[in-house]
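Visitor: my questions concern the predicted model and sequence given below.
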Amino acid sequence: MLYNYIMLAQAQHPAVPGFLIIPFLILIGMIASGPVLFGHFWEHNYKKVAITLGLTVLAYYLFILHDVHMPIHTFFEYASFAVLLSSLYIAAGGIYLNVNARATPLMNVALVAVGAVLANLIGTTGASLLLIRPFIRLNNHRIKPYQIIFFIFIVSNAGGLLTPLGDPPLFIGFLKGVPFFWTLQHLFIPWILSIGLLCLLFFLVDSRNKETAFTPRPEVVEKNDAKTEFHFTGKRNLFWLAVIIAAIFLDPNVIDGLPHIFYDGNKFSYLREVIQLTAAFFCFRFSSKTALAGNHFNFHPILEVVFLFFGIFFTMMPALQLSAEIASSPAYAQYITPNFLYWATGSLSGFLDNAPTYANFLSLGMAKFELSQNSVVDVRHFAEGTSVAGLDTLVQLEAISLAAVLFGAFTYIGNGPNFMVKAIAESAGIKMPSFFAYILRYSIPFLLPILVMVWFLVVHLRLF
């Protein structure tokens, strides 16, 4: 989808100049360094910075390049992203789940493992927002940043590998024609491998955490040791949560007759967004006050995500176009292999948001076999493993899907829930690592070896 928009814009308008990626680099640099080097300024001005940089790139497209195609498509993608994330945040904020148990490494692993399964039913965003607060409360006497980061690795990203509901890139594939159960059939073993290894690493690291911020009262310890109890408030919000998730399927490109905005040969939904915002309103209006108070609910985390990702979506337009232009060059056609698709899709997914990156490389991978992602039949042939020139297209799609989902955890901006979980943790008083500290201290030593292992066993050797 996005790849076709990029190619259309390149055919009708001048090539994007390389210097136009500077605003994106500035924004990423400020997200990384702002909270550490100039925290007071950043806290009070991040909205202005993100909006200014995003509008600067937008103005260049409109008034210098005279390109309205890419900005309009980006706007609709951003609107869908912001509405879904905001709706889920509000719905989850009115659901109070508390676990009375000892915060042992085994209990923590069990909770994130449940989150990994749940992510395939209500999405990584829904599972993250539903479980992050109970996870923090469970560990409130021994909470550390690494626990939040492993939660991001497992629940907010890798967990959603089994269904199109799990992660936005897979949902894009489903809308394009990839069968609903294709991910469960072909990615189950990689899911078991990645979740199992991440849970094992989490258990080993968490077992070394002997520190406590305070000592629980003896009667609390005795109660938690005797019996594990779950307290749940806000059951009515489960209905609205289901409405928000079900509305995701209301895509006019899939279901004929739905109200839509038609532009540039594409149908853009607004009914879906109206339903989600309406459900979010009723969630907040009729939410249990006890649940909201127990979650210390406020709008600061979601506002931070909405404003920062406005800047990210619009400033990354040139980066996406330039990467697509390079990758689609005939000089690079010979390098479009499963190995290349895994590492290229993954590298960009970690820094440019994994949903548009998936769409980009899906189109690129199919183009090599003279297939079009605008054709549902072609996409199904691609997913089923049609042999073209002695190569199996199924391997290509597996590489793209695995990389888009798993590498989404590599940075805070790789996937929407990452930044949301970070913001909620910080609002709870947890000092989270900076952008680069996250990568250097956690992604590289813990996540990268698993990404390499998945590539070597699944994509390169084809053992599963």
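Guide: Perfect, I can see it now.
Visitor: could you use CA atoms for every contact and neighbour count after this?
Guide: Will do.
Visitor: how close does the residue most central in space within the chain get to I148?
Guide: In the chain, the residue lying closest to the centroid (CA atoms, centre = their mean) is N415, at 2.6 Å. Distance, N415 to I148, by CA to CA, to the nearest Å: 15 Å.
Visitor: isn't the residue nearest to the centre of the chain up against A404?
Guide: No: using CA atoms under 8 Å as the test, N415 is too far from A404 to be in contact (9.5 Å).
Visitor: quickly list what's touching both of these two.
Guide: Each of N354 lies in contact with both N415 and A404 under the rule CA atoms under 8 Å, 6 or more residues apart in numbering.
Visitor: quick one: the helices in the stretch 101-250 of the chain?
Guide: Secondary structure of the stretch 101-250 of the chain (DSSP state H, counting those that start in this stretch): helices at 105-138, 145-154, 168-176, 182-206, 218-226, 236-247.
Visitor: for those helices, give me CSV that also has mean neighbour count.
Guide: Formatted as CSV, these follow (neighbours: other CA atoms under 10 Å):
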stretch, mean neighbour count
helix 105-138, 23
helix 145-154, 24
helix 168-176, 23
helix 182-206, 18
helix 218-226, 12
helix 236-247, 18
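Visitor: not counting sequence-adjacent ones, nearest residue to I51?
Guide: Nearest residue to I51, sequence neighbours excluded (CA to CA, 6 or more residues apart in numbering): G311, at 5.5 Å.
Visitor: now distance to G18 too, for the helices of the stretch 101-250 of the chain, in a markdown table please.
Guide: Output for those, formatted as a markdown table (distance: least, CA to CA, whole Å):
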| stretch | distance to G18 |
| --- | --- |
| helix 105-138 | 33 |
| helix 145-154 | 32 |
| helix 168-176 | 27 |
| helix 182-206 | 36 |
| helix 218-226 | 58 |
| helix 236-247 | 39 |
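Visitor: next one for the comparison:
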Amino acid sequence: MTCPRGFSSPGWRYRLLWGLKGRIRGDLTTVTFSLFGRTSLRVLIASLSCIVAAPTAAFAAGAGAPHLDGGTLGLIWVVPFAGILLSIAIFPLVAPHFWHSHFGKVSAVWALAFLIPFTLVQGYELALFELLHVGFLEYLPFIILLLSLFTVAGGVRVTGTLKGTPAVNTLILLIGTLIASWMGTTGAAMLLIRPILNANAERKNKVHVVVFFIFLVANVGGSLTPLGDPPLFLGFLKGVDFFWPTTNMFLPMVLVSSFLLVLFFAVDSFLHKREGGLEAPAEAVSEGGEPQEKLGLDGKINILLLGGVIGAVLLSGIWKPGIDFTIFHVHIELQNIARDVLLLAIAGLSLIVTSKENRDANGFSWFPIVEVAKLFAAIFITIVPAIAILKAGTDGAMGIIVSSVSNEAGEPLNVMYFWATGILSSFLDNAPTYLVFFNTAGGDAVNLMGPRADTLLAISAGAVFMGANTYIGNAPNFMVRAIAEERGVAMPSFFGYMAWSCVILMPIFVVVSFVFF
């Protein structure tokens, strides 16, 4: 590449800027168009068109932002959300080729199946507000964070000979579980999923490795700090002490992790032995007779960039300049804009400092993040009425669930808080579900850390642990599945994965209920 006039200086700033222009134009342009390409543009145009064309809703002018009253919504409004979930569950089984080529269109159909009737019934102002609200405040931050972690972690490659023996696999799961609370479940999952897939590339049985990886690294491991999982970060923003989860969630996390690690080692040892595998000796040699390559890391600069991602997320939670921008009643705070810009800049920097050869050797491609972006766009849109109904509490169509967490005297039933928060977090976004039950329990962080500490523990454990029950229970679950399938791992279907979680996780959660609640 020839630098333009004035940029021939050897200074790193010029090289960085010119490299940014070339690399990002090639890579990020590709993924951006893939994420928000033809299908998404059509959905956006169609959505805005139907919103503009529909009649105005009947709410008082000048009353401020439109408000969606979940108490007025019936469960019929949840049908599009159930539709996208069933599509994710069924289409890959009955029509895999169609799904692989058209999942974005299916996602768009379900999004419009909610938006068009919602606009006609509730009015274009409320529909536009909800679309902008979920887009700017929830979906875009979600996908930008995933994109940055996916890009940065995809630049870290474990070199050398790493064999997927039961001991090595269990060690990787243990390391992932330990670091997930400090770099987030998504960060830990994106960092370690490729190494563990590479280590088990020659194994015949490896589905169980990915399933337990989702259980431990993508969920349970994020129990100990607000950095670990979004629900705990919301609690931190609500006034829960940073290290409250560390001291209170430690024993439940150790109990669940120990069960899972021991069970995994037993299952993996059985399958490894059945495959005829033996533990690799210390002085192992390759088939060609040469000593196996020592382990190492390529793209180590990305480890520092992962720290930058964590710092950007923390910045948005701690720095409060009191400046925001309003787009049709949606307030976008400056610290969140700064976070997202920093995350995109870090992703771009990772593309510059990591060679394409390294990413190719790591099996890196954009398809997993594209799939997640398109499917979760529909999930985030169609989930709007479900969350609104849940927030309506006992006045909503799910009032029986909310009322079940207290007895007749109004005292909390902690075991019900654990299961209600957990089961809903398995299918809805676990962060707002946590917040709903946090407020149901009084919403006072001081009281919930004191006399009601067991209630807060039940809510926290339910939201974090049971995010592992389905592929959509927590952000990295679906991403891990997508990466594994791209590597040729025949992952279980949506319901197939739930069979794994019911058989393995549910008995452990019953034990947690008896021991702690």
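Guide: Yep, that arrived. Small disclaimer: the values here were computed from a predicted structure and weren't measured.
Visitor: show me what the residue nearest to I51 of the first structure aligns to in the second structure.
Guide: When the second structure is aligned by TM-score structural alignment, G311 of the first structure is paired with A378.
Visitor: give me the residues contacting the helix or strand harbouring its match.
Guide: Following DSSP states H and E, the helix or strand that holds A378 of the second structure is helix 367-382. Contacts to helix 367-382 of the second structure, defined as CA under 8 Å, 6+ apart, come from residues 31, 34-35, 40, 78, 80-81, 84, 103-104, 107-108, 110-111, 114, 131, 134, 138-139, 143, 146-147, 150, 478-479, 482-483, 486.
Visitor: and those residues, which are buried?
Guide: 31, 34-35, 40, 78, 80-81, 84, 103-104, 107-108, 110-111, 114, 131, 134, 139, 143, 146-147, 150, 478-479, 482-483 (16 or more other CA atoms under 10 Å).
Visitor: quick check: closest non-adjacent residue to the counterpart of N354 of the first structure in the second structure.
Guide: Matched across to the second structure, N354 of the first structure falls on N430, judged by TM-score structural alignment. Of all residues not flanking N430 of the second structure in the chain, A463 sits nearest, at 5.5 Å (CA to CA, 6+ apart).
Visitor: show me the contacts for the aligned residue in the first structure for that neighbour.
Guide: Under the alignment by TM-score structural alignment, A463 of the second structure pairs with A404 in the first structure. Residues near A404 of the first structure by CA under 8 Å, 6+ apart: 169, 345-346, 349, 354-355, 357-358.
Visitor: 6 Å instead, please
Guide: 346, 349, 354, 358 (CA atoms under 6 Å, 6 or more residues apart in numbering).
Visitor: between those residues, which sits nearest W240 of the first structure?
Guide: Comparing the contacts of A404 of the first structure against W240 of the first structure with CA to CA places N354 closest, at 26.9 Å.
Visitor: so what's that closest one up against?
Guide: Counting by CA under 6 Å, 6+ apart, N354 of the first structure has contacts 404, 408, 414.
Visitor: and if we set it to 8 Å?
Guide: Contacts of N354 of the first structure were listed using CA under 8 Å, 6+ apart, and they are 168-169, 348, 404-405, 407-408, 414-415.
Visitor: ok, now L35 of the second structure?
Guide: Counting by CA under 8 Å, 6+ apart, L35 of the second structure touches 369-370, 373-374.
Visitor: go with 7 Å
Guide: Contact partners of L35 of the second structure, counting by CA atoms under 7 Å, 6 or more residues apart in numbering, are 370, 373-374.
Visitor: next, format those as JSON lines and append neighbour count and distance to V121 of the second structure.
Guide: What follows is those, written out as JSON lines (neighbours: other CA atoms under 10 Å; distance: CA to CA, whole Å):
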{"residue": "V370", "neighbour count": "23", "distance to V121 of the second structure": "32"}
{"residue": "A373", "neighbour count": "25", "distance to V121 of the second structure": "28"}
{"residue": "K374", "neighbour count": "23", "distance to V121 of the second structure": "26"}
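Visitor: what's the burial count for F382 of the first structure?
Guide: 27 (other CA atoms under 10 Å).
Visitor: what's the counterpart of it in the second structure?
Guide: Using TM-score structural alignment as the criterion, F382 of the first structure maps onto N447 of the second structure.
Visitor: ok, longest helix in the second structure?
Guide: helix 96-122 (DSSP state H).
Visitor: who are the contact partners of the closest residue to T177 of the second structure other than its chain neighbours?
Guide: Once flanking residues are discounted, T177 of the second structure sits nearest to G221: 4.1 Å by CA to CA, 6+ apart. Under the criterion of CA under 7 Å, 6+ apart, the neighbours of G221 of the second structure are 177-178, 180-181, 185.
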